[in-house]
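# sharing a sequence plus its predicted fold:
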Amino acid sequence: MAEIKDPENTIIMTLKDGEVVIELLPDVAPKHSERMKVLARAGKYDNVAFHRVIEGFMAQTGDVEHANMEDGWNPRRAGTGGSDLPDLPAEFSRLPHDRGTLGAARSQNPNSANSQFFINFNDNHFLNGQYTVYGRVIAGMEHVDRIQRGEPPAAPDRMMSVKVAADV
């Protein structure tokens, strides 16, 4: 387990293979960091599927409206929804989309991010300045690397639980 310096801005995501520790970046993207904590504390990310996982690129999840495994997995709808909270304005920065960073998924509209996010498998610098970076994996990236691939995967992996470290 990584050393957690700021428990209020650290996420512990439990996957099938183990825990992933994510350091949020509230100094860079305060609205996105806060949204992840609000949804995690409400249990909205628990049992949500990774609905778009592309080898050598990224693993996307967070569709709390359509990808909750308890509410029924609907591959045709997964990735099309968000939360019942308003969309977020873009918080672009100079932080690069390096391996292990969290990016806010969105539609063509830069100000349409809501609950979905992706974790970069590789350095994806072509995304720089186009998607908000608001966190980075500080431990457990090997578990992210083992997420089932597919768009959507036939039998998707899911976030079993997502908690704010300060609450654990």
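Thanks, I have the structure now.

# make it CA atoms for all contacts and neighbour counts henceforth
Will do.

# show me where this protein has its helices.
Remark: helices assigned in the chain by DSSP state H are 30-41, 141-144.

# who wins for proximity to Leu95 among those helices?
Set against Leu95 and scored by CA to CA, the helices of the chain come closest in helix 30-41, at 14.0 Å.

# mind giving me a markdown table with the helices of the chain and columns for distance to Thr80 and mean neighbour count?
Shown next, in a markdown table, are the helices of the chain (distance: least, CA to CA, whole Å; neighbours: other CA atoms under 10 Å):
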| stretch | distance to Thr80 | mean neighbour count |
| --- | --- | --- |
| helix 30-41 | 17 | 19 |
| helix 141-144 | 22 | 18 |
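
# quick one: closest of the ones you listed to Pro110.
Ranking the helices of the chain by their distance to Pro110 (criterion: CA to CA) puts helix 30-41 first, at 13.1 Å.

# in addition, the following structure is provided for comparison:
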Amino acid sequence: MKLLALPLFAFALLAAKPAPVEAPSVLPINAPAEVVANPANKLMLQLSNGGTVVIELRPDAAPNHVARIQTLVRQGFYDGTIFHRVIPGFMAQGGDPTGTGEGGSKLPDLKAEFNSLPHLRGTVAAARAEPEDSANSQFYIMFGPKGSLDHNYTVFGRVISGMDVVDRIAPGEPPAAPTKIVHASLGDGSAPAAAAVPPAAQAPAPAPAQGSTPGN
């Protein structure tokens, strides 16, 4: 499946008046106590830039998207993937095993779970193609607020630790030396153990030759 670049589609949303969208029920910005108490709702991303990002997942807002992330993490799917589209001040997008922005997992695409959680600094949401029900494995992390994306993408979490690490993700579309997810794990430990990686191998890999995205 060929995914449209997130910023390209976001621009389309601004350029054309979107169809009216029914506002979802308002969810609390902070996760409910039962969500916080479940260690499986903590996603840790160990990055090749030397830091770890901790994301609090929100199954109360997007249960199917959170379940998908947890499933893929437990399979080791994200280990070794890169952030292939990183726009300073906007967002960092990753989760594509091909590193091109056009790939996903072998699992079926997900039905949209648009909700009231806003796009703020640290928001984590599902990237998708133009069809609403086309999210699969790709996600993005917001560097700053962007209200025009609210209710048009499925927000499923927020960074609660390591935003300084997110800020250090290599920029580019694609980056010349992309930042890599060395290892993704959940707070309950239900993920493959991280392999021992020699320091030289932890250096960001060069961008794949076919990494350019449509619209560039």
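Sure, I can see it. Keep in mind that what you see is a predicted model, and the values were worked out from it rather than measured.

# export the helices of structure 1 to a markdown table and tack on distance to Met58 of structure 1?
As requested, these are arranged in a markdown table below (distance: least, CA to CA, whole Å):
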| stretch | distance to Met58 of structure 1 |
| --- | --- |
| helix 30-41 | 18 |
| helix 141-144 | 9 |
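
# nearest to Asp87 of structure 1, of those helices?
The nearest among these, by CA to CA, is helix 30-41 at 9.9 Å.

# whereabouts in structure 2 does that closest one align?
The counterpart of helix 30-41 of structure 1 in structure 2, using TM-score structural alignment, spans residues 63-74.

# mean deviation, that stretch versus structure 1?
Its match in structure 1 and stretch 63-74 of structure 2 itself, once the structures are fitted together, sit a mean 0.5 Å apart by mean CA distance after the TM-score superposition for structure 1.

# ok, and what's touching that stretch?
Taking contacts as CA atoms under 8 Å, 6 or more residues apart in numbering, the residues outside stretch 63-74 of structure 2 that touch it are 40, 57-59, 78, 110, 113, 126, 137, 156, 184-186, 190-192.

# hmm, back to that, so which of the helices of structure 1 gets nearest Lys16 of structure 1?
helix 141-144 (8.0 Å).

# mean distance of that closest one to its aligned residues in structure 2, please.
Once the two structures are superposed, the average separation between helix 141-144 of structure 1 and the matching residues of structure 2 is 0.4 Å (mean CA distance after the TM-score superposition for structure 1).

# returning to what we had before: of the contacts of stretch 63-74 of structure 2, just the buried ones, ChimeraX syntax please.
Only the buried entries of those go into this ChimeraX selection, using 16 or more other CA atoms under 10 Å:
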select :40,57,58,59,78,110,113,126,137,156,184,185,186,191,192
